[in-house]
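>>> Sequence and predicted model, in that order:
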Amino acid sequence: MSATAVPMIVRRPARDWTMPAGLLVAILLLVVGGNLAGNGVYPQTLAGSASLPGWEQGSLFRVVAVWVASWPVPGLDSATALLLIYVFLASVGAVLTYRFLRVSDWPAWQALAALALIASHGLMLYSVTTTSAEFLLVIAAGALIPAVRRLEAVGDVQSIINYGLTLTLLLLAGPILAALIPLLVLAVPLREAEARQKPQVFAAMLLVAAVPAVIIIAGVWAMAARASIGVDTLAAPFRDVFTPSRGPLLPGLILLAVTAPVAAALLLHLVVPDRRRKIFTSLLAVALPLYVAVGNSLFDWGLAVWAPAAVMMATVIGWLGTTRIRPWMRWLVLALLLLSSLGSWMLARSWADAAWLSGLLPMRLFSFHI
């Protein structure tokens, strides 16, 4: 009696869309930026002090970006070079966002749809294509949430080290977020019962979290001294960050509510019972944009009115990439991302520069009419 051969079913590995997703976002940003240039709308000029260009907001990110953009490249002016740097940073962010969504059990097509909705958001496009200083604030805020989530979920030495390294991004982004570093560093030992009871454990955990930021401060100080940059120049943005300057709060909050309603998913996640929810991470993701909104109205931060909403989008994206949510909530998030994108364009005249809006059409890539 002969045995019947059973055909073997070989499944083809799923296509990895990580790099194509980042490339598509880069193409979108280059098309928008090129179209704006073709219509005579160019990114922000590289203003700043003669000794340290880009330091007017106290952002080392900005200083490095301006410095790299100033390198002489034939046929490429510094403003366009700065735009390319921003596009590169946004594309890296898109790659990481897609990758983290897939790791958080998002199906490929849903992760791609979420990324497309994020990339089409008016505030995201505006912050990149205008090479705004606020975009670097957005990057740092978005990067903080995954580090906090891992610290809250795992809490081992490696997560504390990663957390401390992420805090350096807040320092590099400028004094607005750097002011939160002492509180965020103290949160590491305070969350551990053993550290609260034993001073040596408290000091050790505090040191691990704080050392990366201290190294950055020492390095910047040493390089500034070598370049004969005065202490007043370095300290000015940090000294003036909490200068009182009353401004309207309501416009920023309304813009945040209309252009970032996806934050409602975080609040819903807080009240729906789930063993995987991390309350501190979710609360921080919501509180950080509110801190930017309230601070921008109370102090002379000089941020654009859309900055809190953009920060909210970034913290929500960071939260989504590190939080496993239920299938029905993924559908809800996609719907809220769609509402966020539509809301950003509906109120575009209230937050975007008129020249930028008029430069979106007609299609004229770098002066080539399409």
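Sure thing, it's come through.
>>> from here on, contacts and neighbour counts on C-alpha atoms
Noted.
>>> end-to-end on stretch 169-187?
With C-alpha to C-alpha, to the nearest Å as the measure, the first residue of stretch 169-187 is 17 Å from its last.
>>> which parts of that stretch are buried?
Buried residues in stretch 169-187, counted by 16 or more other C-alpha atoms under 10 Å: 169-178, 181, 184-186.
>>> what's next to that stretch, contact-wise?
By C-alpha atoms under 8 Å, 6 or more residues apart in numbering, the surrounding residues in contact with stretch 169-187 are 57-62, 136-137, 140-141, 143, 164, 167, 206, 209-210, 213, 237-238, 241, 292, 301.
>>> With stretch 236-256 instead?
55-58, 174-176, 293-294, 296-301, 305-306, 308-309, 312, 347.
>>> Could you do stretch 63-78 as well?
For stretch 63-78, contacts defined as C-alpha under 8 Å, 6+ apart pick out 46, 52-55, 79, 81-82, 85.
>>> Just give me the closest of these to Ala225.
The shortest approach to Ala225 among these belongs to Leu52, at 12.3 Å (C-alpha to C-alpha).
>>> The structure to be compared is supplied as follows:
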Amino acid sequence: MTLLASSAPVVSARKPLMRLATAIVWIVSLAALLLVASHVIEAGFVRRDIEALRAGEAWRNGGWLSQLVLSLVGLVPNLDWQQSILSLTAAVVAGLAFGLLYDRLRASGWTIVGSVAMLVLLASHANVLYAITAASRGLPLYFAFAALIPAIRQMEDVGDVQSTIGLGLLMPLLLLAGPLTTPLIVPLALGAALADPDGRRDPRAFAAMLLVAVIPALIVAIGVVGFVTQSGIGIVNVILPYYATYGALRMGDVAQSLGILFTFAPVAVVPLLYCIWPNLPERRYVWSALAVVAMPVWLAVGRMIFSNSMLPFVPAVALLAAYISWLCVVRLPFLLRAIAMLALAIAVVASWTQTGFWDDPLWKAALFSGLPTDPGYLGLRPGL
């Protein structure tokens, strides 16, 4: 019997490519976002992306990735097709992200009801909905922050070469996301080098780890320059976003920008509470929690110091993206988890009610009641 039992083939249990619940969340999210986006378009609203494209600003604002997508969409001659392509792309990417977030929230100990509630709250946030249905140029920035938080957490936990390589491979996202996110590569690369025990002791190991973290971004930068040169877009267009941002300093109202950030995203209190919360169910990871708040704060400050056209709510949505990603990799006690959900609910209410900080009446009119459809309408709203 023992011989027969030992000779039986061992069948390894393979994890499915996508769990059924994750697929359902993705499909439902995709359908809901497409429905909202199509409703807004049919009501006569013209996306901010299209306005920037028609105004010739495709290569002046935002990051390389979003501008490249806009330039490709600009090859389509029909306005309706342009809007549909952008809305479909944003909805598909956001829907996939929501499905992944649900899967990771469940893996971090959230219940089905809690995970779904967090995603519904996130999708109900006015600025998140606006970013998907009206102004998707910030999506690469949001996904960059969401992807970096787990990598920072992994580096903080392990601090070996493999985690540094993982973080380094994500650094190009900051380069592609926009001029204001590019400087974040430097402190993150230094942190990656210092996270390695050998890097803290040996200058040669520090230099090696620093190169490991920075080289992927350099390779992507060289690739982007080569691509735009060969494609005829022109190297000048690659430099324009950086020149427009860092060409002149200005001292804007930094306090107001930070006020908008924490009004639309008061969830920043949760990672800060986590840093001092007693009796956590696992080891405390302070640096990744602080990064959730620090990176969006840099955006809020930078957009007021440098000549940047970033919309006021972009740092808040970036904070929400980093926040929900952080919840996917941290285990919180029940009370702190309840505070996390409450903070997101407060953010949703503030995003719809605090119109003194930011508002787009045309978009809200199209979303709730509809506007008379006018195919020729291309009146540029302020704030481009």
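Happy to help now that I have it. Treat the numbers as computed from the prediction; the structure is a model and nothing was measured.
>>> Once they're superposed, what TM-score comes out?
Once the chains are laid over each other, their TM-score by TM-score structural alignment, normalised by the length of structure 1 reads 0.87; 352 aligned residues with a C-alpha RMSD of 2.6 Å.
>>> what about the aligned partner of Phe227 of structure 2 in structure 1, how many neighbours?
Matched by TM-score structural alignment, Phe227 of structure 2 corresponds to Met223 in structure 1. Using other C-alpha atoms under 10 Å, Met223 of structure 1 is surrounded by 11 other residues.
>>> before we move on, what about the one 3 residues further on?
A total of 9 residues lie near Arg226 of structure 1 under the criterion other C-alpha under 10 Å.
>>> next one: Leu112 of structure 1
Neighbours of Leu112 of structure 1 using other C-alpha under 10 Å come to 19.
>>> what does it align to in structure 2?
Taking TM-score structural alignment, Leu112 of structure 1 has Val116 as its aligned residue in structure 2.
>>> now Met124 of structure 1
Per TM-score structural alignment, Met124 of structure 1 is aligned with Val128.
>>> what's the helix or strand Leu290 of structure 1 falls within in contact with?
Here Leu290 of structure 1, judged by DSSP states H and E, is contained in helix 279-298. With C-alpha under 8 Å, 6+ apart as the contact definition, helix 279-298 of structure 1 has outside contacts at 141, 145, 148-149, 152, 176, 244-249, 252-253, 263, 266-267, 270, 301-303, 307-309, 311-312, 315-316, 319.
>>> Report the buried members of the residues you listed.
The buried subset of these (16+ other C-alpha under 10 Å) comprises 141, 145, 148-149, 152, 176, 252-253, 263, 266, 270, 301, 303, 307-309, 311-312, 315-316, 319.
>>> Walking through the stretch 51-200 of structure 1, point out its helices one by one.
60-69, 78-103, 108-119, 122-129, 134-153, 157-173, 175-178, 181-190, 193-197, 199-226 (DSSP state H, counting those that start in this stretch).
>>> Kindly report the same for the stretch 251-384 of structure 2.
Using DSSP H, counting those that start in this stretch, helices in the stretch 251-384 of structure 2 cover 254-264, 269-276, 286-305, 314-327, 334-353, 361-368.
>>> now for these, which one comes closest to Val93 of structure 2?
Nearest of those (C-alpha to C-alpha): helix 314-327, 13.5 Å.
>>> if I look at the residue nearest the centre of structure 2, how far off is Ala322 of structure 2?
When C-alpha atoms, centre = their mean is applied to structure 2, the residue found nearest the centroid is Tyr142 (1.2 Å). Here Tyr142 of structure 2 is placed at a distance of 8 Å from Ala322 of structure 2 (C-alpha to C-alpha).
>>> Give the aligned equivalent of Ala23 of structure 2 in structure 1.
In structure 1, Ala23 of structure 2 lands on Met19 (TM-score structural alignment).
>>> how about the residue nearest to its match when sequence neighbours are not counted, what does it touch?
Of all residues not flanking Met19 of structure 1 in the chain, Val95 sits nearest, at 6.3 Å (C-alpha to C-alpha, 6 or more residues apart in numbering). Contact analysis of Val95 of structure 1 by C-alpha under 8 Å, 6+ apart lists 18-19, 21-22.
>>> To which residue of structure 1 is Arg7 of structure 2 aligned?
Not quite, residue 7 of structure 2 is Ser, not Arg. Checking TM-score structural alignment: Ser7 of structure 2 goes with nothing.
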